[in-house]
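S.K.: Sharing a model that was predicted from the sequence below.
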Amino acid sequence: MEKQQSEVVLYGTWASAYCTRVRLALKLKGITYEYVEEDLTNKSESLLHYNPVHKKVPVLVHKGKPVAESLVILEYIDDCWNNSPKLLPEDPYQRAKVRFWANFYDQKIFPSSHAVALSKGKEQVNAIKEFDELLGAFEKGIEKDFSIKFPFNGETLGFLDIVVGTHACNYRAFEEAVTVVFDPKKHPAFLWWVAKLKDSPLIKETLPPHDKLVAKIKEVFFQAPKA
């Protein structure tokens, strides 16, 4: 007899910050789900079926209907399971601001941090400068738009906390494996926020193990080129 699929299924990979943010949101909402670990070197037929456009994780399947792209999935979770805690503010303008900065982080800061790791010499100096400028703009924008240093109040995780926390809270593993990216002298406010997020019990239990992640990052950044 064919196994019946759970109502909520998440296709992901354990080391992906994009997948971790979806797992964190599901836990935060108290949603029971089935998790399917994908091997991205040998993608399953299910993944290719549910995400034929990008063929990437994460993919959330709810009642047989797939939702792709992590930020889209977070919004879907918040809309579909509208119980507390809410991930996004109720006010439309505040929601728009949160969406803007979440997209800025994903489209600018996330890839810029990788550019620092992948470059050397003068190219790396320029990459670090660009990263610092982008993170500085993010810090100032958050403070201006939300009238506080950063959104996390030490109690309730919100949309931006999930987006940033599941990436930046792993920065020590990234530094150990590759290079220093976040300079505490240049960005004390941002790293204060990250430290607060790392103290969240829910984030602690959702983040991948440090040593295992270090090994994975080294594998990704320093793997030998194929012949």
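M.R.: Received the coordinates, thanks.

S.K.: C-alpha from now on. contacts and neighbour counts both.
M.R.: Will do.

S.K.: what's the longest helix in the chain?
M.R.: When the chain is parsed with DSSP state H, its longest helix is helix 121-146.

S.K.: secondary structure class for residue 88?
M.R.: Secondary structure assignment for residue 88 (DSSP: H, G, I helix; E, B strand; the rest coil): coil.

S.K.: who touches it in this structure?
M.R.: By C-alpha atoms under 8 Å, 6 or more residues apart in numbering, the contact set of residue 88 is 75, 78, 95, 98, 158-159.

S.K.: Show me the helices in the chain, by range?
M.R.: Using DSSP H, helices in the chain cover 17-29, 45-50, 70-80, 92-104, 110-118, 121-146, 159-168, 171-177, 188-198, 201-206, 210-222.

S.K.: And here is the other one:
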Amino acid sequence: MAEEVKLLKTWSSPFGLRAVWALKLKCIEYESIDEDPSNKSALLLQLNPIYKKIPVLVHNGKPISESLVILEYIDQTWTQNPIMPQHPLEKARQRFWAKFNDEKLLPSIWSVFTKERKERKEAMEELVENLKLAEEELQGKRFFGGDKIGVADFAFGWLANLMSVFKQVTGFKVIDGRFPLLSA
């Protein structure tokens, strides 16, 4: 029996892209279902009745919500090309940096995007400090986990995907020469 794998997402969501990248890395075929976050489908509301947001991975009819949870589910379900290290300390570090991205870095960039004048300047300072911390963590490494791509790298993947859009909208470049490792 073939497995049924569907992913509800939008093209622009960094959270949905995480699941796309993980499924592609693991060579898992899936049906992509694009959602409109401003006009949520009955399917989305049925599959994620608590948060009512994307992404939602549906595996053999069972929904899994929240992007970091989805990544761990994908990694544990399809074991080829692992994205989580086996060692508990390294696994904890991957989770820490993914959580840092979601709870510190993304909110700080959103603040820069939505604030004006003095508040934007303060938000930009906080964003730069958060980027410095991530840049320092990458010192001497290709990925957050060293030589292998992992969950933290998927979490930070929005940098490559959305920074050019951010520059076009706000008029300034966040990832510049100060952050060569994040830029790479």
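M.R.: Done, it's in. Fair warning: this is a prediction, and the values are worked out from it, not measured in the lab.

S.K.: With both chains overlaid, what TM-score comes out?
M.R.: After superposition, the two chains reach a TM-score of 0.90 (TM-score structural alignment, normalised by the length of the second structure), with 181 aligned residues with a C-alpha RMSD of 2.1 Å.

S.K.: Are any of the contacts of residue 88 of the first structure buried, and if so which?
M.R.: Buried residues within those, defined by neighbour count using 16 or more other C-alpha atoms under 10 Å: 75, 78, 98, 158-159.

S.K.: Kindly reformat those residues as JSON lines containing distance to residue 121 of the first structure.
M.R.: Formatted as JSON lines, these follow (distance: C-alpha to C-alpha, whole Å):
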{"residue": "75", "distance to residue 121 of the first structure": "40"}
{"residue": "78", "distance to residue 121 of the first structure": "44"}
{"residue": "98", "distance to residue 121 of the first structure": "36"}
{"residue": "158", "distance to residue 121 of the first structure": "38"}
{"residue": "159", "distance to residue 121 of the first structure": "36"}
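
S.K.: Report the contact partners of the most centrally placed residue in the second structure.
M.R.: Nearest to the geometric centre of the second structure sits residue 155, at 3.2 Å (C-alpha atoms, centre = their mean). By C-alpha under 8 Å, 6+ apart, the residues touching residue 155 of the second structure are 14-15, 18, 68, 98, 101-102.

S.K.: Of the residues you listed, which is the nearest to residue 4 of the second structure?
M.R.: Distance to residue 4 of the second structure, by C-alpha to C-alpha, is smallest for residue 18 among the contacts of residue 155 of the second structure, at 19.1 Å.

S.K.: ok, the closest one - how many residues close by?
M.R.: Applying other C-alpha atoms under 10 Å, we find 23 residues neighbouring residue 18 of the second structure.

S.K.: Quick check: the aligned residue for it in the first structure?
M.R.: Alignment note (TM-score structural alignment): residue 18 of the second structure maps to residue 21 of the first structure.

S.K.: Which residue numbers in the second structure does stretch 64-79 of the first structure align to?
M.R.: Using TM-score structural alignment, stretch 64-79 of the first structure pairs with 61-76 in the second structure.
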